[in-house]
Each structure stands twice: as C-alpha cells, then as structure tokens.
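Asks: what's the 3D shape of this:
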Amino acid sequence: GMGGVGAPAALYLAAAGVGALRLIDHDEVGLSNLQRQIAFSEQDVGAPKVEAGAARLTALNAHVEVEAAGERLTAANAAWLLEGCDVVIDGTDDFETRFAVNAACVAAGIPLVSGALGRWSGQVGVFAARPCYRCLVPEIPPEAETCARVGVVGALAGVVGSMAALEAIKLITGAGEALTGRLLIYDGLAGTARTTRVAADPACPVCG
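Replies: Modelled structure (predicted):
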C-alpha cells in the first residue's frame, strides 16, 4: 500500500539504498491524500499511486529497482504478488487486506512489518511465523477506526511510516533487535510510546 504508512516508508527505503522495491496498490492519487502521502504532489492527482510512486523513488535513487503492481491484493493473488520478497511492509487501511497479507507471509515464511494509523495514534509490529498478525487481531473489529473513517494527522503517518522502514532495514541488515512478536504503540497527542508483547494464539487459524 502506497498510503500514509507506505509512502514515507518507501521513500526512506529507497534513500537507504534497498536494492529492489515492489509497490502494490490499486488506487489513484487523490488531492486529500497529499497531507500524509508525501511521495506524491498535486501534479500526480489522478495518476496510479504505484506509477507516481515509482517515478518519485527512481528520481530519489536511480539505483533502486522499482516494480509497480497496480492491483488490489486479495487472498487469491497475495501469494504471487509477494513472491520473491524478503520483507513485506503492510500499510493498508482495511482488515481484509491485512489478513490476506499476513496469511501469505506466514505461508511463504516472509517477515511482515505492519503499520497502522488512527487519528492521533499509530502502531508498528513485526510478525515472523508465530505469533502472526491474526493472533493480534483474530476477527475484523466491528467499529474499526480506519484512516478513511476517522482521519489522521499527516505528520503521524510520517512517524509510523518511518518506524516501519526502520524495522524493515533492521530485518534486512540483521542490526539491533526488531519488533518481532512485539507491538510499539505511539500516542502522538500525549507524546508517549509503549511496547507490548503479542502472545501466540494456539487457536489461530493462520499460524496455530
């Protein structure tokens, strides 16, 4: 997803010299996106996000190979859309897609960096085998506070997207301790952060 989380994450990964990036998003750039999706400008409004994003990343670092996949990721196509990836960053804004990404990553043994936003708060977690994202969110919450429903402060998207990129870089390089099996929760309004462990669910339909 090249949204609020994915756009800044992609910029930092390209700037860091990550050799190959695959952008997966079916959407077009909208004017309302620009306050948080900083890979785009007004000139990109109406263009496919993956194409505008690929052009921006190539302009930032011509040595990075950028592949654009302009389609919606689903449970049916997730496996081949993610084929060959070493790390996946999920910055999508709906739980059906998050579940499909998680299941494909577990099946393929790909570490998953998950970033999510809501109003003034955000979270980043890393999932590798067990526990998986589905252990954290067993079912789709009935009143989920998605970006589209409640809005989000643009700068918060930059914070969470940067954190997601940092976790991906740590996984790629083996530096430090990634947030594997943990969730970092950031409260932008209070200026606080806390980290909590995610317990593996023995009854998880994906990794249990």
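Asks: could you use CA atoms for every contact and neighbour count after this?
Replies: Noted.
Asks: what about residue 189, neighbour count?
Replies: 10 (other CA atoms under 10 Å).
Asks: residue contacts, the closest residue to residue 195 other than its chain neighbours?
Replies: Spatial nearest neighbour of residue 195, excluding adjacent residues (CA to CA, 6 or more residues apart in numbering): residue 184 at 4.4 Å. Shown in contact with residue 184 (CA atoms under 8 Å, 6 or more residues apart in numbering): 123, 124, 125, 193, 194, 195, 196.
Asks: hang on, the third one is in a strand, isn't it?
Replies: Yes: Residue 125 forms part of a strand when assessed by DSSP: H, G, I helix; E, B strand; the rest coil.
Asks: where's the closest residue in space to it that isn't next to it in sequence relative to residue 63, distance?
Replies: Closest residue in space to residue 125, ignoring its immediate chain neighbours: residue 183 at 4.4 Å, by CA to CA, 6+ apart. Look at residue 183 and residue 63: by CA to CA, to the nearest Å, they are 33 Å apart.
Asks: let's compare: structure for the following, please.
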Amino acid sequence: MSTMASVSLSPADLARYSRHLALREIGIQGQEKLKGAKVLLVGAGGLGSPSALYLAASGVGTIGVIDNDRVDVSNLQRQVLYDTHSVGRSKADAARERLLALNPEIDLVSHPVELRAANVREMFSKYDVVLDGTDRFTTRYLSNDACVILGKPLVSAAIHRFEGQAMTYVPGRGPCYRCLFPEPPADGLVPNCAEAGVLGVLPGVMGTLQATEAIKLIVGVGEPLLGRLLTYNALDMRFGEFRFSRRSDCAVCGDHPTIHEPADLVELCSADVMAQVRNLVPAELRELLGQAAIIDVRAPAEFAVSHLPGAVNIPVAEIQQRLGEVPSDRQVVFICRSGARSMTASAIATRAGLKNIAHLEGGLLGWAKDLDASFVVAPVGSN
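Replies: Got it, this is the predicted structure:
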C-alpha cells in the first residue's frame, strides 16, 4: 500500500477519529494512511452499503462508487445507504450524498456506469483497494482479473439467502478468486437476491467484513483473508473457513496465464442452459439412488460429516479440472448443502457439453427436512 498519498491530520480529524487514535495498531500513522487511501466500491447495493458507510466513517480519504442502477423500493430491506426518498434516484449519486452527509471531510466520486472491460483499467487504476459487492458473476470475474493484471488488492464477498462468503486477494501474496472458482456459471443460472431472496441483515455482516479487510490492508495490521474463504451461515450463526492455494494453472495469476487483458465474459442465455439441467426434489433423488451418479460438491470437511450413499465428493472449485471424472453414460446429479453450489457445478458441466445433468433443489437441507430428519448437514466450511 505504499502508493497512497502522504497526508497529515487536521485538528478536526484528531477529534473525529479519536477512538482510532487510541488504538496502538492504528494511531496517528494509521489514520493518516486511511486519509490518504483511495478505495473503490464495485456495487452500491446490499454489500456496498455497509462497506461504504464504515469506510466513510473510518476516514478513508477518497471513496469511489460504481453502480449504474437506480434505487428501488425493494432495495430498502437491506441497502441501508438509501431511504424512501431515494427511490428512483441513481444509486451512485444517492450514495455520494449520503456518505458526504456522514463525513464531509472525505472525497466521494460517483461512477454511474456499468463496469466493463472497456473502462475497468481506467477506473481501477485510480484506486488503492477494490471492494467487489456485485451479484453478477461476469462483473465478479472481471473485477478479479483486472485486479490481478493491475496489481490491485481486492476484497470480494457474495451472499445467497442466509449464507455469505468473503475472501481477499493481494498481489503476490495469495491466490485469486479464479484459483478457487476457475470458471463462472452462466449469469442467471444461480439465483440472485430477487429470485432466491436474502435475509436483510446478511449483507450487513458481509459488507462490514469487507470494510474491515480494506482498513486492515490500508493500515497494514492484522491477517487478511488470503487463501481463506470465510463463510457465514445466519441460521446456524456459524462462521467457517475453507483454505485454498494459488493454482499454478490459474488462467490469470498462474505460472503461465492465458488472460493478459481484462475481458467481458460471454454471457450465455440462462434459459438455454436451464433447459438442459433437470431440477430434482428430494423424493425424486431418492428414486435415483443406486442408478444415478451422485456428485457432492461441498468441501471435503462437510462431506466427511455426512453424505448420501454412493455419493462421490468433487468440491465445486475442482469441477472444471475434474470433468473427466463425471460419468457421461448415465444421469448425473450434483448436490450440495442448499443448492447454490450444485447449480454452479451444473452450469460448468453443461457449458462443457455434458448431458443428463441434474441438481438437487434445496440441497441436503431439503433432503433432511423432507425425507430424513436424522441426516446431519454440516455448516459451510466445517472443519
């Protein structure tokens, strides 16, 4: 983080940030680093809202917000940057106004545009740290690839129903998002918040964690989430951790990368993909036990706690590299805890041309609820 501008604190700063200054790990030097830092938020929705509020309150000197959406009344259940009077306004502009009201001593830059390969270099090059809080896989991979290529730290988070995950990438210090998930599913195949729903407070938890990671990176304290996927389940009130390593064959940060420039991912028509994937309820899967190939895409630690008879464990992060292990002569059913990871695996397999692909709707949580109350479903990231 040595590229940040050198600044000094004013008397007003000393009063506003006195609780930070009392922390030995931050103090005046750390607060000066925060004041000189420039952080970019990709997305000003559920995750971006708490991230932006806490970064502004903490005294990050320059905050940029990229979002080309407008505030909808349905956003107000979780996107705490906005209020009822914001409905219909540009999110980037409304966010700028709200954050300046919280802290008028910082600089806010609104970017009411869609992030694309054509503008990502120009956008990212102006900032020290990037926070990705989008719900589109195309943008998530574009942000990751651009940060790797430009050498920018990235804090990424995602949410689904009652579950969230977060990770951090720092150039030269750990694996990137593609090391964990080499290939994205088609946009639209994995349900977004509007389709699957989301607990209103969930993005508050994960977005605050993103802000925490950014502050740690800027100040240079603590241990960031490098090579660790932090998971959170609100229903169980459990945090978990899945460790992963840099892949030497990673397309963007590997030893011989094939991605040298940020590029817009080709978006497949979700209807075409969905038409090829069979959705099974637990009772239908029970009839297929012993006949179909059951592939459990959870982490090995989750699989070890309990799994269906005959199931084979191939973690979702390894599906792309292990497609050769997926049978092509019979029905294949991907399963996971809640259905999100199995949909991702189904998308990857379908895009690769495999046929007879199905997934278990509602995952093993649905299996336990509908068929076997004694079946223990491990929390995400169990260890």
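Asks: just the TM-score for the two chains, thanks.
Replies: After superposition, the two chains reach a TM-score (TM-score structural alignment, normalised by the length of structure 1) of 0.96; 208 aligned residues with a CA RMSD of 1.1 Å.
Asks: sorry, back to before: what residue in structure 2 is paired with the residue nearest to residue 125 of structure 1?
Replies: If you follow residue 183 of structure 1 across to structure 2 using TM-score structural alignment, you land on residue 229.
Asks: cool, and residue 35 of structure 1?
Replies: So, by TM-score structural alignment, residue 35 of structure 1 is matched to residue 77.
Asks: for its match, which non-adjacent residue is spatially closest?
Replies: Residue 77 of structure 2 sits nearest to residue 200 (CA to CA, 6+ apart), 5.6 Å away.
Asks: what's near enough to touch the alignment partner in structure 1 of the one you found?
Replies: Mapped onto structure 1 by TM-score structural alignment, residue 200 of structure 2 lines up with residue 154. Applying CA under 8 Å, 6+ apart, we find residue 154 of structure 1 in contact with 4, 35, 36, 37.
Asks: closest to residue 161 of structure 1 out of those residues?
Replies: Residue 161 of structure 1 has its nearest neighbour among the contacts of residue 154 of structure 1 in residue 4, at 7.1 Å by CA to CA.
Asks: neighbours of that closest one, just the number please.
Replies: 32.
Asks: do the same with residue 234 of structure 2
Replies: Around residue 234 of structure 2 there are 15 residues (other CA under 10 Å).
Asks: pretty sure it is touching residue 203, no?
Replies: No: here residue 234 of structure 2 lies out of contact with residue 203, judged by CA atoms under 8 Å, at a distance of 10.6 Å.
Asks: ok, back up a step: the match of residue 183 of structure 1 sits in which helix or strand?
Replies: Using DSSP states H and E, residue 229 of structure 2 sits in strand 228-233.
Asks: quick check: that strand compared with structure 1, mean distance?
Replies: Its matched residues in structure 1 lie on average 0.7 Å from strand 228-233 of structure 2 after superposition (mean CA distance after the TM-score superposition for structure 1).
Asks: pull out the buried positions in the helix or strand following that strand.
Replies: Of the helices and strands lying after strand 228-233 of structure 2 in sequence (DSSP H and E), the nearest is strand 238-243. Neighbour counts over strand 238-243 of structure 2 (16 or more other CA atoms under 10 Å) mark 239, 240, 241, 242 as buried.
Asks: repeat that for stretch 77-86 of structure 2.
Replies: Applying 16+ other CA under 10 Å to stretch 77-86 of structure 2 flags 78, 79, 80, 81, 82, 86 as buried.
Asks: now the helices for structure 1?
Replies: Ranges of helices in structure 1, per DSSP state H, are 6-16, 49-60, 78-81, 95-108, 133-136, 147-150, 154-173.
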